[in-house]
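> Show me the folded form of this:
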Amino acid sequence: MGTAHAARAHIIWTSIALVLILTASCLTYVFMSKVSGCQRIHNLPVSAIESMFRHEVSREKWLLKACNHTDNRLVWDDEWEGHRNRSESILDHDKTWIVIREKGVYLVYIQANFVLKPLKDSDSTVDLKLLVDFKYEEKTEIFSAAHDTQVVNDNTSPDAKLNTFLLMYMNSANQLSVKVSPSDLVNYEPRPFSTFITIIKCADTW
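As a prediction, this is how the structure comes out:
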């Protein structure tokens, strides 16, 4: 059972990583934060992207699944926790902040799934929000955000999702946290992953 689970997780992780890498190689620009800990890229040359992936693959690759929330911040579980040493964890003690261990360029993809609850015989709207907080040098700023307004009724799909894709340069000890609203509508049921974050270090520098 454990072998089957590990194999399934490996296949899923590989598929997600390939999608992220292909997406990154097709980007002509990436919107980045204005904070000093990160950089904004415009028209990144293909040669620069290729050079980033020529480096030896880093061990800094993570797949975290949301399992709960506290004060609108998602609480994470490491999908591969059983295959790592406790000292390798990148989660803080509350499992709400992701602490970067090695400086470098990271691909980050976040998806939050929501379960919409229509009111019987009535239309309503719900504002869905996803915010990424970035903590550096004792400062915390909003790094990225996604927003959508859904009309909810009996004909509405029960599922909705928000996602954001980031290419970031981060230093050791920088931290990320994800806030969602309304947090009581977040879907935590695996299919295989409904609300998750993937983090892949792809280079030491730009």
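> For the rest of this, base every contact and every neighbour count on C-alpha atoms.
OK.
> Check for me that residue 69 belongs to a helix.
No - Residue 69: not assigned to a helix; according to DSSP: H, G, I helix; E, B strand; the rest coil it is strand.
> what residues are up against it?
75, 183 (C-alpha atoms under 8 Å, 6 or more residues apart in numbering).
> at 6 Å instead, please
Contact analysis of residue 69 by C-alpha atoms under 6 Å, 6 or more residues apart in numbering lists residue 75.
> Ok, the one 3 residues further on next?
By C-alpha under 6 Å, 6+ apart, the residues touching residue 72 are 179, 180, 183.
> Residue 167 - that's part of a strand, no?
Yes - the assignment for residue 167 is a strand, going by three-state DSSP.
> I'd assumed residue 107 was in contact with it.
Yes - counting by C-alpha atoms under 6 Å, residue 167 touches residue 107, with 4.8 Å between them.
> Give me the more crowded residue out of the two.
Higher neighbour count among residue 167 and residue 107: residue 167, with 23 against 20, using other C-alpha atoms under 10 Å.
> Distance of the more buried one relative to residue 42?
To residue 42, residue 167 is 12 Å away according to C-alpha to C-alpha, to the nearest Å.
> So in the chain, which helix runs the longest?
In the chain, taking DSSP state H as the definition, the longest helix is helix 2-26.
> Now tabulate the contacts of residue 72 in TSV and tack on distance to residue 99.
Below are those laid out as TSV (distance: C-alpha to C-alpha, whole Å):
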residue	distance to residue 99
179	16
180	19
183	22
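> Take these and keep only those in strands.
179, 180 (DSSP state E).
> can you pick the most crowded of the contacts of residue 72?
residue 180 (25 neighbours).
> Would you map the strands across the chain?
Counting by DSSP E, the strands of the chain are 29-30, 41-42, 61-70, 73-78, 98-99, 104-115, 124-136, 139-152, 159-170, 175-181, 196-203.
> so what's residue 110 closest to, chain neighbours aside?
If the residues on either side of it in the chain are set aside, residue 110 comes closest to residue 197, at 4.4 Å by C-alpha to C-alpha, 6 or more residues apart in numbering.
> another one to check against the first:
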Amino acid sequence: MQESLNGRDPGNSSSKAHWFLKVSRDDSHTEVLGPVRWEQEHNPRGMSLDPSKTRIAVDDDGIYVVFVQAVFILRSGSTDTGQTDKRVRLRLQLNTNGTDGIPEDQLVAAWDEREVKDVHDEQIVHLSFMVLLELKKSQYIRVMAKHRDKLDYNTPLSTFLTIVKHSDLQD
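I've put the predicted structure just below:
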């Protein structure tokens, strides 16, 4: 017979809120740094996407683990400032809104700067981060990326987000 942990049945751990999302191409934003659009891979449990599919809201207050991975494909001619500068500055960040109408704020970011050296040069760059967050029902998270046009949309599940509720908030 299994003992309960903190009054919970350890065999019922699958009831926690969780979600796995994969990247979806979105050409409607023209900014270099802009929101990543998501497509649900499985039915969500305890979370939802807004109509723009860029904001993920949680249904319950809690501590959540968020892992984001992005794969960028860099080719010749894909630089920040044209052909004279062969450097590409990539960025992946997680934003959230505050409670009580506080504007969106950046929580964590990963970045890389690469030089595209040759006409036939192709580089694959991975950026990722994991963060433990306290989220309330009125909050959402949103992933922002610099150079979304260079995200790998073709390889299955190369760019994704997973979120799991770790625990409830204690009063």
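> circling back: dump the strands of the first structure to CSV, plus distance to residue 16 of the first structure.
Shown next, in CSV, are the strands of the first structure (distance: least, C-alpha to C-alpha, whole Å):
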stretch, distance to residue 16 of the first structure
strand 29-30, 19
strand 41-42, 23
strand 61-70, 9
strand 73-78, 16
strand 98-99, 19
strand 104-115, 9
strand 124-136, 20
strand 139-152, 20
strand 159-170, 12
strand 175-181, 19
strand 196-203, 8
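> Looking at those, which is nearest to residue 9 of the first structure?
For those, the distance to residue 9 of the first structure is smallest for strand 61-70, at 9.3 Å, taking C-alpha to C-alpha.
> and the closest one, which residues are buried?
Under the neighbour-count criterion of 16 or more other C-alpha atoms under 10 Å, strand 61-70 of the first structure has 61, 62, 63, 64, 65, 66, 67, 68, 69 buried.
> still on that earlier bit, the residue nearest to residue 110 of the first structure matches what in the second structure?
Counting by TM-score structural alignment, residue 197 of the first structure lines up with residue 161 in the second structure.
> From residue 70 of the second structure, how far off is its match?
Counting by C-alpha to C-alpha, the gap from residue 161 of the second structure to residue 70 of the second structure is 9 Å.
> and what of residue 141 of the second structure?
16 Å.
> so who does residue 152 of the first structure touch?
Residues near residue 152 of the first structure by C-alpha under 6 Å, 6+ apart: 118, 123, 124, 125.
> From those residues, list just the buried residues.
Neighbour counting by 16+ other C-alpha under 10 Å classes residue 118 among the contacts of residue 152 of the first structure as buried.
> so which of the contacts of residue 152 of the first structure comes closest to residue 84 of the first structure?
residue 118 (41.6 Å).
> What does the closest one correspond to in the second structure?
Matched by TM-score structural alignment, residue 118 of the first structure corresponds to residue 76 in the second structure.
> ok, now residue 151 of the first structure?
Residue 151 of the first structure maps onto residue 115 in the second structure, by TM-score structural alignment.
> Excluding residues flanking it in the chain, which one is nearest its match?
Per C-alpha to C-alpha, 6+ apart, closest to residue 115 of the second structure is residue 87, 4.3 Å.
> got it, and residue 199 of the first structure?
Residue nearest to residue 199 of the first structure in three dimensions, not counting chain neighbours: residue 108, with 4.7 Å by C-alpha to C-alpha, 6+ apart.
> Tell me how many other residues crowd the aligned partner of that neighbour in the second structure.
Correspondence of residue 108 of the first structure to the second structure, assessed by TM-score structural alignment: residue 66. By other C-alpha under 10 Å, 20 other residues sit near residue 66 of the second structure.
> separation between residue 66 of the second structure and residue 17 of the second structure?
12 Å.
> Check residue 114 of the second structure too.
Distance of residue 114 of the second structure to residue 17 of the second structure, computed by C-alpha to C-alpha: 37 Å.
> more crowded one of the two?
Counted by other C-alpha under 10 Å, residue 114 of the second structure and residue 17 do not tie: residue 17 has more neighbours, with 20 against 14.
> Alignment lookup: that one to the first structure.
Counting by TM-score structural alignment, the partner of residue 17 of the second structure is residue 60.
> Skipping its backbone neighbours, what lies nearest that match in space?
Leaving aside its chain neighbours, residue 60 of the first structure sits nearest to residue 201 (5.5 Å; criterion: C-alpha to C-alpha, 6+ apart).
> re earlier: which of the contacts of residue 72 of the first structure lies closest to residue 159 of the first structure?
Of these, the one sitting nearest to residue 159 of the first structure (C-alpha to C-alpha) turns out to be residue 183, at 14.1 Å.
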